[in-house]
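Asker: could you look at this predicted model? Sequence included:
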Amino acid sequence: MDIILFSSLARWSGIKMMRTCSVPLYPHSKTVYQIDSVTIDVVDRGSVFTFILVHGHCSNKHAIFFDAIFENSPHNVVRFDSPGQGDAMGVYSLSYMDEVEVLSSVLDHLRECIQGWSLNCTALVGHSRGSNVSLLYVQRLILRGPKLSELPYVVVVSGRFDLSGTLTSQLTPEEVLQLENGNEFTKTFPGCRCPLTITPAFISERKRLQMGDACQALSQADKLVVIHGTNDRAVPPGESSLMTQFYSEDEKASRLRLVDGATHNWKYKLEEGYSAFCELVEKLLSAHRKD
């Protein structure tokens, strides 16, 4: 897997990629690419499959579940920080579609610069908000009319199907009233480096966005798996059943896994969670290797 970094990241990040030399990563090697003040970590293990890790709200590429995948997966892994999160400069956006643009730019870059890289041999592994960003990216692809077999795999980790109340649930009644009156304000969220500006547009976006089309298409292509902890207090475990509602009951048994006692950030039951992740994903990929 040879990589040359010279294209532009999403305009939302305000960051340009710097050109580097082509570096052969295979076999079993890790490389960190410095892109101005943003880093994209790549580990190439010589697999035909690549995992793209998409982190959640006020999080970063070093979320503990992602560290487990990055260090232990037998497949190639790419991880990055969204603008304003982790190591990345820029301003973090509460807009899901801004995050979709960032993911799209990363994937476009991989397509341009990595020889042999293919979207249909790629799994977008999204945690929490990152799973919605991944599904919305797939939804955008569907509008372009590709074959279902050309879609990436999506692994939803602790994801939410219904976005309509996601932001308001983190606000006080007074703050919600401000938004209803058309006002904006700043608020500090746990895990974020700086206060974020909240506008009525963010609430409208969450009410408008739907996960159903992407989940249905991925289920038809058998390219969706979901893992969730039963002790998740941030996203109700029942959301996972909504993600997999387009699978038959028999299919759900091998595409959905609830990990007993696991929390939203997987601080507890990480080993069990990662084991379940590996089992789900390998069953999925094995089914497609036979095709």
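Answerer: The structure has been received and is ready for your questions. Residues are numbered from 1 along each chain as shown.

Asker: C-alpha only now, for contacts and for neighbours.
Answerer: Noted.

Asker: helices along the stretch 1-150 of the chain, start to end?
Answerer: Along the stretch 1-150 of the chain, counting by DSSP state H, counting those that start in this stretch, helices occupy 64-72, 96-113, 129-143.

Asker: okay if I get the ones you listed as CSV plus mean neighbour count?
Answerer: What follows is the helices of the stretch 1-150 of the chain, written out as CSV (neighbours: other C-alpha atoms under 10 Å):
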stretch, mean neighbour count
helix 64-72, 17
helix 96-113, 19
helix 129-143, 22
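
Asker: the structure to be compared is supplied as follows:
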Amino acid sequence: MIDDGAGVLAHVVDDPAATVPTVSLNSGRSIPQLGFGVFRVPPEDTERLVSEALEAGYRHIDTAAIYRNEVGVGRAIAASGIPRDELFVTTKLFNDAQGEQRAPAAFEGSLDALGMDYVDLYLIHWPAPQFDLYVETWRVLEQFAADGRARSIGVSNFLPHHLERLLARADVVPAVNQIEMHPILQQQAAAEFCHAHGIAVEAWSPLGAGQLPLFGLPPIARIAEEVGRTPAQVVLRWHVQRDTIVIPKSSAPERMRENARIFDFSLTAEQMAAITALERGGRTGFHPDEWH
């Protein structure tokens, strides 16, 4: 770990040119701004890919119970030899385990699968308003935070109206809201609400998905040529300059390293504005009010 000169710790990814700063959370903890996501990584491939990500320098791993690959994440971490306190591990509670009756057992199941006695961040995966259990579930997560088994707690896929209802009943403000976010879907209202309430914003699918040809869009391709970087690096840099945490996924070690090399260059205000102008509400995942 190194100090970036502003009192923020960062770690080196792959080489000294690529340092990952941390974002301070309202829990008093900090989270690396770049992580490695394992959404849709098959369980049989997870240990290998997470091991490769750790070898590439990643220290922030994001999984979830519904991904069915927590075991592989835990095995890779155990085999890495990296001290646990140098890693940041996130997992999530899925919809079918919401509520005070089911959430404790689901959390224990995730800890067992990971082979850990605590996680750095535990999230409610979706609000699932049809069940009307996310406020009740949050009170259970507050207990996990109080006993130290979840160092920070947060939510995922929550929109402002979900957060408003939660905050009206919460003793602990969520540390993070992890939402789908990329140049085609920027969720400005959700991001502004989170920033106003001290909630860090984390982007899942930060590079979009297959049906969104982000990298071929003229502004991104042009800017990549201007700065001598790949389109993926340009999009990830756009995120971090907007104070967003990113968790890209890759199955290739060279791409993992490429995705990490986003902290040794900057985009100009004009380049940032050109990417921001791509917004068109292009959601690739479910709408949080509909997915249950």
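Answerer: Received it, and whenever you're ready, just let me know what you need. All of these numbers come straight from a predicted model, not from anything done at the bench.

Asker: TM-score of the superposition?
Answerer: The TM-score (TM-score structural alignment, normalised by the length of the first structure) is 0.34; 162 aligned residues with a C-alpha RMSD of 6.1 Å.

Asker: before we move on, back to that, how about a markdown table for the helices of the stretch 1-150 of the first structure, with distance to S29 of the first structure added?
Answerer: As requested, the helices of the stretch 1-150 of the first structure are exported to a markdown table (distance: least, C-alpha to C-alpha, whole Å):
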| stretch | distance to S29 of the first structure |
| --- | --- |
| helix 64-72 | 11 |
| helix 96-113 | 17 |
| helix 129-143 | 26 |
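
Asker: can you tell which of these is closest to P24 of the first structure?
Answerer: Proximity to P24 of the first structure (C-alpha to C-alpha) singles out helix 96-113 among those, at 12.2 Å.

Asker: relative to helix 129-143, how tilted is that closest one?
Answerer: If you take axes from the mean of the first three to the mean of the last three C-alpha atoms, to 10 degrees, helix 96-113 of the first structure sits at 70 degrees to helix 129-143.

Asker: by contact count, what packs against helix 96-113 of the first structure?
Answerer: Identification of packing neighbours for helix 96-113 of the first structure by 3 or more C-alpha pairs under 8 Å, 6 or more residues apart in numbering; DSSP states H and E yields helix 129-143.

Asker: contacts for the following helix or strand past the helix it packs on?
Answerer: Next helix or strand after helix 129-143 of the first structure toward the C-terminus (DSSP states H and E): strand 153-157. Residues outside strand 153-157 of the first structure that contact it (C-alpha atoms under 8 Å, 6 or more residues apart in numbering) are 120-128, 131, 134-135, 218, 223-228, 281.

Asker: just the buried positions in the helix or strand that comes right after strand 153-157 of the first structure, please.
Answerer: Reading on from strand 153-157 of the first structure to the C-terminus, the next helix or strand found by DSSP H and E is helix 173-180. Within helix 173-180 of the first structure, the residues that count as buried by 16 or more other C-alpha atoms under 10 Å are 175-176, 179.

Asker: next SSE downstream of helix 173-180 of the first structure?
Answerer: That would be, after helix 173-180 of the first structure and using DSSP H and E, strand 185-187.

Asker: which SSE is immediately downstream of that next one?
Answerer: Taking DSSP H and E as the definition, the helix or strand right after strand 185-187 of the first structure is strand 196-198.

Asker: by contact count, what packs against the helix or strand hosting Q178 of the second structure?
Answerer: Using DSSP H and E, Q178 of the second structure sits within strand 176-180. With contacts taken as 3+ C-alpha pairs under 8 Å, 6+ apart, strand 176-180 of the second structure sits against strand 153-156, strand 200-204.

Asker: make CSV out of the ones you listed and add mean neighbour count and distance to A78 of the second structure.
Answerer: Below are these laid out as CSV (neighbours: other C-alpha atoms under 10 Å; distance: least, C-alpha to C-alpha, whole Å):
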stretch, mean neighbour count, distance to A78 of the second structure
strand 153-156, 25, 23
strand 200-204, 23, 25
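
Asker: closest one to V89 of the second structure among those strands?
Answerer: So among these, strand 153-156 is nearest, using C-alpha to C-alpha, at 11.8 Å.

Asker: next, the angle strand 176-180 makes with the helix or strand just after the closest one.
Answerer: Downstream of strand 153-156 of the second structure, the first helix or strand assigned by DSSP H and E is helix 160-169. When the same axes, to 10 degrees is applied, the directions of helix 160-169 of the second structure and strand 176-180 differ by 160 degrees.

Asker: would you mind listing the buried residues in helix 160-169 of the second structure?
Answerer: 162-163, 166-167.

Asker: mind giving me the packing neighbours of that helix?
Answerer: By 3+ C-alpha pairs under 8 Å, 6+ apart, helix 160-169 of the second structure packs against helix 134-146, helix 188-196.

Asker: okay, the angle between it and helix 188-196?
Answerer: Going by the same axes, to 10 degrees, helix 160-169 of the second structure makes 30 degrees with helix 188-196.

Asker: re the thing from before, which among the buried residues of helix 160-169 of the second structure gets closest to R257 of the second structure?
Answerer: L163 (34.9 Å).

Asker: coming back round to it: need the buried residues of helix 173-180 of the first structure in a markdown table (columns: distance to F202 of the first structure).
Answerer: Compiled in a markdown table, these are given as follows (distance: C-alpha to C-alpha, whole Å):
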| residue | distance to F202 of the first structure |
| --- | --- |
| E175 | 13 |
| V176 | 12 |
| L179 | 10 |
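
Asker: the top helix by length along the first structure versus strand 153-157: what angle between them?
Answerer: Ranked by residue count under DSSP state H, the longest helix found in the first structure is helix 270-289. With the same axes, to 10 degrees applied, the angle from helix 270-289 of the first structure to strand 153-157 works out at 160 degrees.
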